[in-house]
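A.B. asks: based on what follows, work out the 3D shape:
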Amino acid sequence: MPLDRRHFLLQSGSAAAVVTLFGQGCAVPSTAGSNGDALGFTGVPVSLRDTVVVPPEYEWQLLYPWGTPTGIAGQMPAFAPDGANSAADQAVQAGMHHDGMHFFALDARGERGLLVMNHEYTDEQLLHTDGVKVWTADKVRKSLHAMGVSVIEVRRTSTGWQQVQPSPFARRIHGNTPMRIAGPAAGTPLMRTAANPAGDQVFGTFANCAMGVTPWGTYLTCEENFHGYFGGPKDAAKDVTEAQRRYGTVPGTQWVEYWRFDERFDLSRHPNEPHRFGWVVEIDPFEPSAAPIKRTALGRKRQESATCTTSKDGRVVVYMGDDARFEYIYKFVSREKVRPGTDTAARAANRHLLDDGTLYVARYDAGGRGRWLELAHGRNGVDAASGFANQAEVLIHARLAGDIVGGTKMDRPEWIAVHPHSGEVYVTLTNNSQRGDAGKPAPDAANPRANNLFGGILRWREDGGDAASTGFAWDHFALAGDPAQAGSGARYPAADADMFGSPDGLHFDSGGLLWIQTDMSGQVIGKPAYASLGNNQMLCADPATGRIKRFLTGPNGSEITGCVVTPDRRTLFVNIQHPGEARDDGNATPNSAWPDGTTPGSARPRSATLAIRRRDGGIVGT
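C.D. replies: Down below sits the predicted model:
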């Protein structure tokens, strides 16, 4: 979600040169036959057209728009174009605002699989027939059901990809789904509520943004902007704690009026309830009856990603961003090793792996070196004297622990991707218009631009090529923006790289091509200083050469997010989020009717998943 939306709702309801530390051989070059003609597609120009544009060698197919039945047997209500679907309907339909996504193959060729995707937030004006001039308990339930995660089955046919309906795997996980809390914070005092005195169970996940996939084949969904759904009477704000301020859970600043109709969202009555959100949630997509599990050992924050890899000795490593201005990048390293495999036995054997390990925060030093700083009670100044009674409190208030140990305050760290060959780690830093403002952190080596409107992509290589290392070397892969604008500070790794702004989604395919997706605010698209960048877009980069080429442009107001390539690299699944969002508060008249209408106002715009293929059946990205 664009940060401008968050800022608005919380109020109402000289660039450094690019450092090149790794040299020409930092990424594994394409090998003959692996990527084919990497980036050989016809690049598309920037666009302000209200449609999806892909290279002429490609075609796209609409697969799973908001309101589509998920495919649960006997529960497949059709989408009501006027918003008349009930809360019960929405609980078994595609949620709103598709985001992070993964394809889990069900056969050896990858022609059948489970597509698992997040639904980040809601546009209440579109969700309900009469908007939200009047809130009701039913509207709160429907809104909660429109977020979370979808699990759908898809298969490739001679005419393209189709959703399998019904499917024994089909499932919707949402803001009222029962789930477990596990790890060091489970059952501790700050996790206990009147409804759950044991502090080990919770209803729901929402604000689901980016994601990850474990080596054993489970899906990790990330709870990002959970804070905006908690509220309460404004006069209760005088009693809030420093931790509540830091996490944004302050009465009177809520985005929606949940608290008036569902008391667990009332901060004045249930101050511990928000401690149960902001986690990485593990879901087994192959077991529809298995309860999702919130993994507290990974720390609580506005969770943006949970990108997994393994260390040299076989432990799982999870990289995470915290998508807010001046927040941190984290890493978790498990204590135990991964049992190889993705079958039922392997998933069972690795069931508790994310509950025991070490959490770190990143410090990016000048000169291109960095350190991982441990967030452990009793170390690095994180102790009772600094306000942490135990490790559970360190994890629940990970941001505050990051302050104490001296993590680097970043320009909105979002998606993280690991190069499948070199092990280099890439992170998108979307933007930060407050960098260098009075009273705010000044530019630094890792975040070199004041009033950073366009963001960029930073990368690092762990010492010894080991993801469990505590030291690394880093540089900037790209500083985004329009190089033609005076003072923009935009720098790209190749002279012929296509320009972009506000990078967000990030995904490496198995061939080592990097897919980059953008999320410029609906309030700035097409306006100075963003006019030359057009609508949000997706690009493909070859880190071996530094080339970056524009592959797709989206409809008006949309964010391009969620990206996964099938194992055979013949299909690219992409999400189009919130088409028509002209303003980030959702209150303006939509400027798109995509995909069902031809002109704004002719249909409610709907987030949707696309399946994109080369017309000749070749490898995507070539």
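A.B. asks: going forward, measure contacts between C-alpha atoms and count neighbours the same way
C.D. replies: OK.
A.B. asks: residue nearest the centroid of the chain?
C.D. replies: Centroid check for the chain by CA atoms, centre = their mean gives Ala210 as the closest residue, at 2.0 Å.
A.B. asks: what's the helix or strand for that residue?
C.D. replies: Remark: Ala210 resides in strand 208-213, with elements defined by DSSP states H and E.
A.B. asks: hang on, the earlier thing: the residue nearest to the centre of the chain contacts His102, correct?
C.D. replies: No: between Ala210 and His102 there is no contact under CA atoms under 8 Å: 10.4 Å.
A.B. asks: and the helices in the stretch 1-150 of the chain, which stretches?
C.D. replies: Along the stretch 1-150 of the chain, counting by DSSP state H, counting those that start in this stretch, helices occupy 3-11, 87-90, 124-127, 137-145.
A.B. asks: near Gly406, how many other residues are there?
C.D. replies: Gly406 has 13 neighbouring residues, counting by other CA atoms under 10 Å.
A.B. asks: likewise for Val19?
C.D. replies: Residues contacting Val19 under the criterion other CA under 10 Å number 16.
A.B. asks: what's the answer for Gly212, then?
C.D. replies: Gly212 sits with 28 neighbouring residues when counted by other CA under 10 Å.
A.B. asks: ok so, going back, tell me how far the residue nearest to the centre of the chain lies from His119.
C.D. replies: 10 Å (CA to CA, to the nearest Å).
A.B. asks: shared neighbours, these two?
C.D. replies: By CA atoms under 8 Å, 6 or more residues apart in numbering, Ala210 and His119 have these common neighbours: Asp99.
A.B. asks: re the thing from before, show me what contacts the residue nearest to the centre of the chain?
C.D. replies: Contacts for Ala210 (CA under 8 Å, 6+ apart) come out as 99-101, 118, 221-222, 303-306, 414-415, 505, 562.
A.B. asks: to check against the first, give me the structure of this:
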Amino acid sequence: MSDRPLPGYADAAFVASEEPRHSPLGQPDLQRVASARYGRRDLLRGGLALAVASLFGAPLPRLALARDPSAGPGLLGFAPVPVSRADTAVVPSGYRLQVLLPWGEPITGDYPAFAPDNNAAQQALQMGMHHDGMHFFPLQGSGDGLLVLNHEYAEPRLMHAAAAGLPLGAFDVPLRADGSRDPEQVYKEMNAHGVSVVRIQRGADGQWGAVRDARNRRITALTPMEFRGPLRGDPRLETPYSPEGLMTRGTLNNCSHGVTPWGTYLTCEENWHFYFVREGDGAPASQSRYSVGPQSAWRWHLAAAEAGKRDEACARFDATPRAASALQDYRNEPHAFGWVVEVDPFDPDSTPVKRTHLGRFSHEGVVFAPVEEGRPLVLYSGDDSAFEYIYKFVSARPWHRATADGSLLDEGTLYAARFADDGSGEWLALVPGQNGLGAQSGFATLADVLLNARGAADVAGATPLDRPEWGAVDPGTGAVYFTLTNNKRRREEQVDAVNPRPANHFGQIVRWREADDDHTALTFDWELFLLAGDTDNSRDLQGNALDEDNLLAMPDGLWFDADRRLWIQTDISDRDQNKDPYRPMGNNAMLAADPDTGELRRFFTGPVGAEITGCVTTPDQRAMFINVQHPGATTSAADFARGQLDSHWPEGGGAVPRSATLVITREDGGKIGS
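C.D. replies: Below you'll find the predicted structure:
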């Protein structure tokens, strides 16, 4: 049977990297917000524009700087690169680039070579698609280590020979004439998801390459995984695959990540709901609040019509109740996703663990506060959807270096953030019996809370934010930074001090200091560090508009290096890239900022259609790894059918575009960014 595409996109919100969530309670308008925070005199003297500008004036006194900004040279020792719209990667003068580990490069098993027509089994032994968050675990110094990275999703039109000549967009899938999907195609897509663990080494010539090693591993949408924490064994995790509710298969839509103080990797499940379909009414809030409904972007469940156990793994993505109990259908399968998953990169035989006490939502990533011997462990996570929340987890047991392991993540308290308009904030405990949570609101037990953390944060009164994504903790001051990427759906009456713009196209970065610099504190003081946008709609920390050296939109990835440079990566969606109002920003980019002065410079620009994501250096800071995700995703369905791709990066010519890791080094061997 011939393949045919489903016309158009399955879900416009998916293409826009947005999700049609709940409508938050009405918020005071910006005039009242600004008046409450900055005083009537300022408003009368300068009007609303001055009030917005005041958001980016001198830092709040409670957010003390680590050094005098006027003392000595700044942190940024490179000349900014210009905006680019070219299909190439650009770094400052004196730097060089190397492409490493593109999608399809063999890393394990019998190491099958990449080819566009690789089958599903071969893909399971190769680098996954659409690289995202990652970390470098050194083995023998800075020139040898395990690179562990996420693969957020797959682009079916680039993966299957049958897609050639069809009018497919970046989020379309090839369908058979009868409307079903080819199981081989679906399994290849499943095997392009998940996590890659691969040993890399720097050679004598300075070039990096993959090394064949027993620890090299692919974790996919089919890998067996275990539940730990309060939801382990919960009836709502029971499926035919795991009647006891102890296990599941796979991890999906892995965006950012975390690194535990005991040396394991946390991969975070973000837009997992797009993989599921649930027909009819009566879905529990733990699914309806997460937009599990009658549409599935990837339609994996449509490959389940053929007999055999292999295709039962596709049927699980249909969460419609179709039998007498949850042990006979997959109504509970969506509850297996939306978690933080712990992976031990040093043990290829270990089973990944989904840590349920960290809450279930669209986890962008996890960032840890500095650990202190004998004190609780603290970590932060954002829920990357419009009008969602920032969370904090504080462990019940103290951190001890000699005994710490993942069980520290199984007991503690999950909190959601409330940002007040006067620059203060508080952490709201998501615990039955507190903040309106209890049987009367549908949260009788801790398991109820964690399974529907979003709903619990709604009831508690957390602040709905403009898509909270990556977080980072300043190693010098302990201040916590989060990107709020954008929110085009925020209306004028919904603005507040931390989300100061309606129809927010460009995004902002918020930072805070916990009370008494204690990350377990229940209160904090916050300010906006950056208002992204064009020259007319942006502000840096000093209140100045951004210029040609640092314009940016949709800040997403964040990472601090050991010298306190804050690296900021952008993710203008492929639907919007190089179109108004994003035209001035060009292709997606990476910038570096001085957290004390707010100085900001563009360091890197990527190829056409790509997101720039993932950032880490070797311990000596002389090699930086970043990821280029989905180059060429801007290619329209019509152009794809004609074989006219927007990008052929990194190989050029007529090659299919491939996500890849880039190694950035200095020609003089110095530290990156200095």
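A.B. asks: mind putting the contacts of Ala210 of the first structure into a markdown table with neighbour count?
C.D. replies: Converted to a markdown table, these look like this (neighbours: other CA atoms under 10 Å):
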| residue | neighbour count |
| --- | --- |
| Asp99 | 30 |
| Gly100 | 29 |
| Met101 | 29 |
| Asn118 | 33 |
| Thr221 | 34 |
| Cys222 | 32 |
| Gln303 | 31 |
| Glu304 | 34 |
| Ser305 | 33 |
| Ala306 | 29 |
| Glu414 | 27 |
| Trp415 | 34 |
| Gly505 | 28 |
| Gly562 | 27 |
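A.B. asks: tabulate the residues you listed (a markdown table), appending distance to Ile457 of the first structure and secondary structure.
C.D. replies: Below are those laid out as a markdown table (distance: CA to CA, whole Å; DSSP: H, G, I helix; E, B strand; the rest coil):
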| residue | distance to Ile457 of the first structure | secondary structure |
| --- | --- | --- |
| Asp99 | 19 | strand |
| Gly100 | 18 | strand |
| Met101 | 20 | strand |
| Asn118 | 23 | strand |
| Thr221 | 22 | strand |
| Cys222 | 20 | strand |
| Gln303 | 18 | strand |
| Glu304 | 15 | coil |
| Ser305 | 15 | coil |
| Ala306 | 17 | coil |
| Glu414 | 10 | strand |
| Trp415 | 10 | strand |
| Gly505 | 11 | strand |
| Gly562 | 17 | strand |
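A.B. asks: what secondary structure does the counterpart of Ile612 of the first structure in the second structure sit in?
C.D. replies: Counting by TM-score structural alignment, Ile612 of the first structure lines up with Ile664 in the second structure. When classified by DSSP: H, G, I helix; E, B strand; the rest coil, Ile664 of the second structure comes out as strand.
A.B. asks: how much space between Ile664 of the second structure and Phe603 of the second structure?
C.D. replies: Separation of Ile664 of the second structure from Phe603 of the second structure (CA to CA) stands at 11 Å.
A.B. asks: name the residue in those two with the higher neighbour count.
C.D. replies: Between Ile664 of the second structure and Phe603, counted using other CA under 10 Å, Phe603 has the larger neighbour count: 25 against 20.
A.B. asks: which residue in the first structure aligns with the more buried one?
C.D. replies: Using TM-score structural alignment, Phe603 of the second structure sits opposite Phe551 in the first structure.
A.B. asks: so its match sits against Pro56, correct?
C.D. replies: No: look at Phe551 of the first structure against Pro56 with CA under 8 Å: they stay out of range, at 10.3 Å.
A.B. asks: quick check: the residue of the first structure positioned farthest from its centre vs Val405 of the first structure, distance?
C.D. replies: Distance from the C-alpha centroid of the first structure peaks at Ala385, with 34.5 Å (CA atoms, centre = their mean). According to CA to CA, Ala385 of the first structure and Val405 of the first structure sit 14 Å apart.
A.B. asks: do the same with Gly489 of the first structure
C.D. replies: Taking CA to CA as the measure, Gly489 of the first structure and Val405 of the first structure are separated by 30 Å.
A.B. asks: stretch 429-438 of the second structure aligns to what range in the first structure?
C.D. replies: Taken onto the first structure by TM-score structural alignment, stretch 429-438 of the second structure occupies residues 374-383 there.
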